[in-house]
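Q: could you look at this predicted model? Sequence included:
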Amino acid sequence: MSIRVSSNQMVYGYQKQLNDANTRQTKLLEQGDGSKLHRPSDNSVDYSKYLRYTVSENENVQYQDNVSTALSWMKTSDAALVNMTSIQTTFKEKTVAAANSTNNASDMAAIAKEMMAEIQELVSLGNTMQGDSYVFGGQKDLTKPFIMSTKEVERGLAKTLEENQAAFFSGDGAVDGSGSMKQMLTLTGDDGNTYYLNTKNGKIYTQEFVEEGYKDKIASESRTQVKDGDEIGTISGFDPAQSGTAKVADYFTNTGQLTTAGEGFSTGITVDGKTVTLKFATIKQQIVTYHGDDKGISMVKKNGTTEPVADTVNVTGPEIFGTDIFDDSASGNKASGSAMLNQMLTVRAQVESSNHKWLSKDGQTVADAAHSTTVNTETKLGARQQLYQSVQTMLDNQNEIITADITKVSSTDVAKLAVQLMQEQTIYNMSLSLGGRILPQSLADYL
């Protein structure tokens, strides 16, 4: 019994096999671009891995861009801070030189002029830009952060405590959050004497006690801190720790400028049986105002949980120039962002007025504090910069690993591809040759 095979069936089978061979060859030719994955059906497992690796690569590239931008921002900031600390070092030296009582009025005027030039340079450095952004302006990076007034104003005069003084008086109502007291407000009496006000509890001390007398208490009574009775009087209700009581903000702006209420302030105390009227001591000087904010700019450097502090790449005015008695946490004012600049302007004003005594004590302490504040900020920024440099190295290594994974899962094996192409081409050519000889004879026999 013979089995008849129709010509249509034979032709269809031949065409299908020929088309399959052609399809295989075409797919192999697609890999000539270097990739063996063009669609999920090529290899579903490898394609799934390829997609995951590609997402990781895109994330890595974004983090690398963030880190690169962050490092550029921090290098610009660091360069400005280095120049600032250098200027402040010179400013300290000039303060020491100005404290020498042998300087005449002409000498002091020359030093004051040099100091003003240095402060103006600090303000200029505070307005350093990266592209079109001010690096020290916080998140208000499009607003010029530091502006010096052209006119002089009446600014309160702070008594900046030396290290030993601060240690002694810090036990007296220190509520500024740091556990220490660094400054007092200077008062002038109608008896011609100077007094100091602890703004944290309203206690008033004589100049002699704050500057020298406290040492006798330490020596004679073997105590390390001030106690009740050392004061000569108290301003009633002056206790920032309690709501509804007087604060520095009631009499001064956050830059230290005396307000109308401050101008009208006076209080009486009894000294040696006599009533003395006290008012706030002031000095006429220019002031610098800060128009940025204290918010950080974050540039995320790796996936995972958000770390706003660790990812912050900028430093702000309050960090560079600290706070003083007029804008610390106990003052009732918000941070000015220019405290140390205004303190340096006070030093400069004292130089101009040839106040050698003030310069020999408070002036040098202020200059030291200004320099120390900026150096601390520079150190913190340097630590963050090193962290980002370490992350940059890590991201570079990760990128190499991810790229290798992508290559392994998606790239064509050229040698293997060449062999497969030759095989498929040979099969295809053989099919064409065989079909050319067999199909016509089969059809003829059938017919």
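A: Right, received. Where do you want to start?

Q: contacts, neighbours, all on C-alpha from now
A: Will do.

Q: buried stuff in stretch 22-31?
A: Asn22, Gln25, Leu28, Gln31 (16 or more other CA atoms under 10 Å).

Q: Thr426 versus the last one, what's the distance?
A: Translated: Gln31. 18 Å (CA to CA, to the nearest Å).

Q: hmm, back to that, mind checking which of the buried residues of stretch 22-31 land in strands?
A: Using DSSP state E, the subset of these located in strands is empty.

Q: what's the closest of the residues you listed to Glu319?
A: Closest approach to Glu319 among the buried residues of stretch 22-31 (CA to CA): Gln31, at 57.8 Å.

Q: right, and the helix or strand after the longest helix anywhere in the chain?
A: Counting residues, the longest helix found in the chain (DSSP state H) is helix 44-98. Using DSSP states H and E, the next helix or strand after helix 44-98 towards the C-terminus is helix 105-126.

Q: try this one side by side with the last:
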Amino acid sequence: MRIATNMMSYNFLNSLNTSLEQQNKLQEQLTDGRAIHRPSDDPVKASRDLRYQTNLGINTQYTQNLQDAQSWMNTTDGAMSDLSSVMIKINELVVSADDTKPQDALNTIGHQIDELINQVVQIGNTQLGDRYVFGGENDTTQPFVRTTIQDPQSGLTKEVVIYNGDDTKLSMPIKNGAADPTQDSVNLTGVDAFGPAETTFGRSTLSVLNHLLDIKNELTKTSTISQSNSNGGIGKVGGTYTGVGYQSYDVRIDSVTGGVVDGASVSMDGGNTWTSVPAANLAVGSATGPTVIDLGQGVTFSIAASSDNTAHTVGSTGDVYSFRVPQATTSVQQSNSAGGAATVTGTYTKTEATNYSVRVTGLDATGQITGAEFTTDQGTTWTAVPSLTAGNPAVVGLTNGIQLNITADTDNAVGNTYSFQVPQNTQSDVKWLSGVATNYVLDDHNMQLKAQTGLGTRMSMYEMAASMMANQSSVIQTDIASNGSIDIAKAITDFNTSQTLYRAALAVGGRIMPPSLVDFLS
């Protein structure tokens, strides 16, 4: 077979170029330690590396989502722990508000709870960065605002904490598929932490904060009956409440003739809805007698005539009277506990409180009271009672529409005293505080602990997920390394071998290349 000079040259240069390409490939691999730089290097490994890199990117994003979720939940959990501490303190204060404390002490407890309510509102406005954790999806607006609002229908004002958030659950995906907010939620909304939503004068409020404000108002009140118009006719609660628990009423004057109330409406939901009182349930009074309204369930409410009484009309608000039943009954302190029992009756005609003491000055043989005197200045001066109707009980007429009924008893004695204050409802209702208010705080706190427990369960799940993702990331990175990395020692050896062979080929090629015409042109 004839070997031409050009063929020898071509084969030599082709082999030399292949060796140089191999050397360049090894040098490129040694530069970054990777075996694959383009799909053509190894299509199978390149496809596998692409899949690994995709999985690593997804895992990295889920890990970031999980870290964001943990940060949100840790902030929420810390706020709930602070809230729990405040609720425990409020419960201690409410329990301490018993009938052994004077009104001044109860007022002080009310002011302490008022400050704790501010702390609760501050906790409700906890932020993570510039986002409010209890705002639901509306997390860029301050969710809780403590303010006083007015009912446009009645003019009734009320202190509330408005909730500007919503009840939307936030979720951050940490796995393939659509996130389920009911299972994957990372937040507690204001409704979760502060109770079901309620509507007050058209504004959204939450039950826990409404309860706390009710407790504060009870402890700091100066009168159970609140009048929007202090110059209007005096309102009085009568009858005996036959319902269960307590009921709040708002009574609005709708019509006035010559100062006498002849039309009214009532609300039993804080002034949100009003119902006109039927004529059959309204006994119109006169200039000397009050109008009496039958509110049902054994409760009546009377409003005295007054030239300052104002009716509700379109564009103007009518006088509103607010109160709760059952009201605390008037308690009478007896100097002789073995003596006849006493009860207070009548309709008190003043707004400020009066302290009465009645002292027995006369008795008959059966123990019936035949004479008495009274004082309203802690015993400095004693005055004969305006009237006394003998009998069993004896009806002792006092000032301001009040009577004291004293039963006959053989243990009655001259000098026995009976002391009481009217209206009794200027005092905080410790019975309501020890019953309803205490249950409010306990039930609300238990609800919050349940919500925090649910959050803690999700936090534990996310901690396990974080550990799994870290392990998965390690496995993927190991797969990437084993699939695309080179054996450094082997690559160096191969590179040195290739370099040596390349140089040897150059040396040998220079000798075996056949002479050309150029070699003879000298």
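A: Alright, I've got the coordinates. Keep in mind that this is a model prediction, so the values were computed, not measured.

Q: got a TM-score for the two of them?
A: After superposition, the two chains reach a TM-score (TM-score structural alignment, normalised by the length of the first structure) of 0.66; 313 aligned residues with a CA RMSD of 2.4 Å.

Q: just the element for the counterpart of Lys295 of the first structure in the second structure, please.
A: Alignment note (TM-score structural alignment): Lys295 of the first structure maps to Thr168 of the second structure. Thr168 of the second structure belongs to no helix or strand when assigned by DSSP H and E.

Q: look up how far Ala489 of the second structure lies from Thr168 of the second structure.
A: Taken as CA to CA, the span from Thr168 of the second structure to Ala489 of the second structure is 58 Å.

Q: in the first structure, which spans are helices?
A: 7-30, 44-98, 105-126, 163-169, 207-208, 214-221, 260-263, 317-321, 339-352, 356-358, 364-410, 414-446.

Q: including distance to Val300 of the first structure, could these go into CSV?
A: Putting the helices of the first structure into CSV (distance: least, CA to CA, whole Å) gives the following:
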stretch, distance to Val300 of the first structure
helix 7-30, 39
helix 44-98, 6
helix 105-126, 25
helix 163-169, 40
helix 207-208, 52
helix 214-221, 51
helix 260-263, 46
helix 317-321, 21
helix 339-352, 31
helix 356-358, 48
helix 364-410, 10
helix 414-446, 40
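
Q: to Val271 of the first structure, which of these lies closest?
A: Of those, nearest to Val271 of the first structure by CA to CA is helix 207-208, at 12.8 Å.

Q: residue range for that closest one in the second structure?
A: Under TM-score structural alignment, there's no match for helix 207-208 of the first structure.

Q: by contact count, what packs against that helix?
A: Using 3 or more CA pairs under 8 Å, 6 or more residues apart in numbering; DSSP states H and E, the elements in contact with helix 207-208 of the first structure are strand 194-197.

Q: from the contact counts, what lies against the strand it packs on?
A: strand 183-189, strand 203-206, helix 207-208.

Q: can you redo those as TSV with mean neighbour count?
A: Shown next, in TSV, are these (neighbours: other CA atoms under 10 Å):
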stretch	mean neighbour count
strand 183-189	22
strand 203-206	21
helix 207-208	14
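
Q: so can I have CSV of these showing distance to Asp396 of the first structure?
A: Listed next are those as CSV, based on distance: least, CA to CA, whole Å:
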stretch, distance to Asp396 of the first structure
strand 183-189, 49
strand 203-206, 60
helix 207-208, 61
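
Q: ok so, going back, let me have the buried residues of stretch 22-31 of the first structure in JSON lines, extended by distance to Asn333 of the first structure.
A: Formatted as JSON lines, the buried residues of stretch 22-31 of the first structure follow (distance: CA to CA, whole Å):
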{"residue": "Asn22", "distance to Asn333 of the first structure": "82"}
{"residue": "Gln25", "distance to Asn333 of the first structure": "79"}
{"residue": "Leu28", "distance to Asn333 of the first structure": "74"}
{"residue": "Gln31", "distance to Asn333 of the first structure": "69"}
